[in-house]
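Enquirer: Sequence first, predicted model second:
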Amino acid sequence: MMDKMKLPAVPPSTPSLILAIETSCDETSVAVVEDGRIIRSNIISSQIETHKKFGGVVPEVASRQHVESITWIIEEAVEKAGIRLQDVDAVAVTQGPGLVGSLLVGLVAGKALAFSLGLPLIAVHHIAGHIYANRFVQELEYPSLALVVSGGHTELVVLEGPGQFRIIGRTRDDAVGEAYDKVARALGLPYPGGPHLDRLALAADGAVQLPRAWLEPDSYDFSFSGLKSAVLAALNTARMKGLDLAADHVARGFQDSVIDVVTEKAMRAAKQFGAKQLLLAGGVAANKGLRESLTERCRQSRLPLVVPPLELCTDNAAMIAAAAHLKWERGEFAPMTLKAEAVLSLEEWSVKS
């Protein structure tokens, strides 16, 4: 667990301006957020076009582009927020998880700002940020359940109170976003593959039948490597027979399998843990098929579903500021010896009760 600097808690009624920096992967983002709820600015610079030619994110290239972008993005975020740097109350930065080279760029920039301005530094867990992006939609109620679906994570997380996380299920192999990209690559679709597969699946008039990985009857864990292998096997079998499977039918079969499993497990967990809300979080939260499935199931169960707007599903600094506000209220600040962590426990990051 990271060493924390504990200062007197800030009264919740005190207005705050948090400048947050997010550089965990291939988006460079800086935001200014007021009181953890009001986005004054949220500047995002994507590297998709750079990495597209490689078919995925190249860590060394990503970190170099963060270095080239971070200074002007900080300046633009401050200008768009209509403030001066001297008006900021705290600096928040993604500590992890993520690509360590990318994390270091944001961490060094955040430390430099906090030190030069004499401000507290707040370390944020990337997934906590994704979950608390939902707070920009409506106030969260507890206990709630978060379904985290992204390129690197697939988890079911119970929120027992503000910033109190308990992971009850996670992927045992590929994350769902990773599986989407691998299947898209097999179909010859461009990177990132998730949005292309989603569009194909929704337009398809048929589906290749593929297995569902339910695992043990009482398990909330996930597994997608077998499904990915089943897609590759179906494509190879068809080619050996001189046939071509329709890409949209493969996409539909794959997406139906993914959505059936994650939706069913999320609904079962929400009932078992008495969740007052189901929170969708992570880059794959932008998937239209998944949103429609969860909306219908939650409607049937009369369970409120909270989903971030599309621009807050992918990596951004506003979500980091939203999670940082939990630490700000309790005076849980990080020391200047803070290190980037490629692997970081969400449960250990939880705020102190």
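Expert: On my side now, so go ahead. Numbering: from 1, shown residues only.
Enquirer: going forward, measure contacts between C-alpha atoms and count neighbours the same way
Expert: OK.
Enquirer: can you pull the buried residues of stretch 177-187?
Expert: For stretch 177-187, burial by neighbour count (16 or more other Cα atoms under 10 Å) applies to 177-184, 187.
Enquirer: among the residues you listed, which are in helices?
Expert: Using DSSP state H, the members of the buried residues of stretch 177-187 that fall within helices are 177-184.
Enquirer: what about versus this one:
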Amino acid sequence: MNILAIDTSCDDTCISILKVKNQKSKTIEFNILSNIVSSQIKVHQKYGGVYPFLAKREHQKNLMPVLKQALKKAKLLKLSKSQKPDIDIIAVTIGPGLDPCLWMGVNFAKALSYFWQVPIIPVNHIEGHLLANLLPQIVFPAVCLVVSGGHTQLILMRKIGDYKIIGETRDDAAGECFDKTARILGLGYPGGPAIAALAESFKFQDSRFK
């Protein structure tokens, strides 16, 4: 079974194709045939953060080229536009994320589903982060730390679909703190890599920290 996965939850246009084997057994196998990401960092850099409607416009431009690249790398691209590639299911992020961006991915998935006559699976962005770290062997219960964009949470996973938030930030998420700190320090966007690079080069002068 081949799954085409689409994510436009923020400013990256992402399409991946996975081959799934032994899905009815305990030894399920996942093979990533392609994973194409079109970044918008340069587009948003001068603003110091992501502008949702600007990101939406970029998704609109990038989705079709990214799809073609993903199919080509997976060796599933057909010469004729009327030929359906060997895709069995389309998975698409439905949230959380930036609404204008999410709708671009959802509508694109709907169009492909109609044209190729394949089903759609809606995917929760955060659940995707949780499960990706546990594949292919998932052992429950598990406690997961999610530090993604606007989310900083500790989540108890009892089983797939059964989650409980047991702790989270009371104000800004870690990712937002990095970006805001970098903006104050004049380090540019995105803040995380810039702050990480400075931290790597920093030398402690106080012997207590050696």
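Expert: Noted; the coordinates are in hand. Because the structure is predicted, anything quoted here is derived from the model rather than measured.
Enquirer: Need the TM-score between these chains.
Expert: The TM-score (TM-score structural alignment, normalised by the length of the second structure) is 0.86; 193 aligned residues with a Cα RMSD of 1.9 Å.
Enquirer: closest to residue 280 of the first structure among the ones in helices among the buried residues of stretch 177-187 of the first structure?
Expert: Residue 280 of the first structure has its nearest neighbour among these in residue 177, at 14.1 Å by Cα to Cα.
Enquirer: ok, the equivalent of that closest one over in the second structure - contacts?
Expert: Structural alignment (TM-score structural alignment) places residue 177 of the first structure against residue 175 in the second structure. Going by Cα atoms under 8 Å, 6 or more residues apart in numbering, residue 175 of the second structure touches 147-151, 192.
Enquirer: quick one: the helix ranked longest in the first structure to helix 176-186, angle?
Expert: When the first structure is parsed with DSSP H, its longest helix is helix 247-272. Relative orientation of helix 247-272 of the first structure versus helix 176-186 (axes from the mean of the first three to the mean of the last three Cα atoms, to 10 degrees): 170 degrees.
Enquirer: In the second structure, what range does helix 247-272 of the first structure match?
Expert: Across the second structure, nothing matches helix 247-272 of the first structure (TM-score structural alignment).
Enquirer: For that helix, could you pull out the residues that count as buried?
Expert: Neighbour-count burial for helix 247-272 of the first structure flags 247-267, 269-270 (criterion: 16+ other Cα under 10 Å).
Enquirer: Tell me the helices and strands packed up against the helix or strand just after it.
Expert: As assigned by DSSP states H and E, the chain's next helix or strand after helix 247-272 of the first structure is strand 278-281. Using 3 or more Cα pairs under 8 Å, 6 or more residues apart in numbering; DSSP states H and E, the elements in contact with strand 278-281 of the first structure are helix 126-132, strand 144-149, strand 305-306.
Enquirer: Provide the aligned range in the second structure for the shortest one.
Expert: Taking TM-score structural alignment as the measure, the second structure aligns no residues with strand 305-306 of the first structure.
Enquirer: Quick check: next helix or strand after that strand?
Expert: That would be, after strand 305-306 of the first structure and using DSSP H and E, helix 317-330.
Enquirer: any chance you could map the strands in the second structure?
Expert: 2-7, 13-21, 29-38, 89-95, 120-124, 142-148, 151-159, 162-168 (DSSP state E).
Enquirer: Give me the range in the first structure that the fourth one lines up against.
Expert: Pointing back at strand 89-95 of the second structure there. Mapping strand 89-95 of the second structure onto the first structure (TM-score structural alignment) gives residues 90-96.
Enquirer: picking up where we left off before, turn the strands of the second structure into JSON lines, including distance to residue 69 of the second structure.
Expert: Formatted as JSON lines, the strands of the second structure follow (distance: least, Cα to Cα, whole Å):
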{"stretch": "strand 2-7", "distance to residue 69 of the second structure": "12"}
{"stretch": "strand 13-21", "distance to residue 69 of the second structure": "9"}
{"stretch": "strand 29-38", "distance to residue 69 of the second structure": "7"}
{"stretch": "strand 89-95", "distance to residue 69 of the second structure": "16"}
{"stretch": "strand 120-124", "distance to residue 69 of the second structure": "21"}
{"stretch": "strand 142-148", "distance to residue 69 of the second structure": "26"}
{"stretch": "strand 151-159", "distance to residue 69 of the second structure": "30"}
{"stretch": "strand 162-168", "distance to residue 69 of the second structure": "35"}
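Enquirer: For residue 63 of the second structure, which of the ones you listed is the nearest?
Expert: Here strand 13-21 is closest among these (Cα to Cα), at 6.6 Å.
Enquirer: if I look at the match of residue 177 of the first structure, how far off is residue 151 of the second structure?
Expert: Plainly put, residue 175 of the second structure is 8 Å away from residue 151 of the second structure if you go by Cα to Cα, to the nearest Å.
Enquirer: Same check on residue 4 of the second structure?
Expert: Distance check for residue 4 of the second structure against residue 151 of the second structure: by Cα to Cα, it reads 25 Å.
Enquirer: Those two: who's more crowded?
Expert: For residue 4 of the second structure versus residue 151, neighbours defined as other Cα atoms under 10 Å are more numerous around residue 4 (24 against 18).
Enquirer: To which residue of the first structure is that one aligned?
Expert: Matched by TM-score structural alignment, residue 4 of the second structure corresponds to residue 19 in the first structure.
Enquirer: Grab the nearest non-local neighbour of its match.
Expert: Nearest residue to residue 19 of the first structure, sequence neighbours excluded (Cα to Cα, 6 or more residues apart in numbering): residue 32, at 4.5 Å.
Enquirer: The one you found and residue 79 touch, don't they?
Expert: No - contact criterion Cα atoms under 8 Å: residue 32 of the first structure and residue 79 do not qualify, at 10.0 Å.
Enquirer: Check the gap between the closest residue to residue 93 of the second structure other than its chain neighbours and residue 164 of the second structure for me.
Expert: Once flanking residues are discounted, residue 93 of the second structure sits nearest to residue 123: 4.7 Å by Cα to Cα, 6+ apart. Computed with Cα to Cα, the distance linking residue 123 of the second structure and residue 164 of the second structure is 18 Å.
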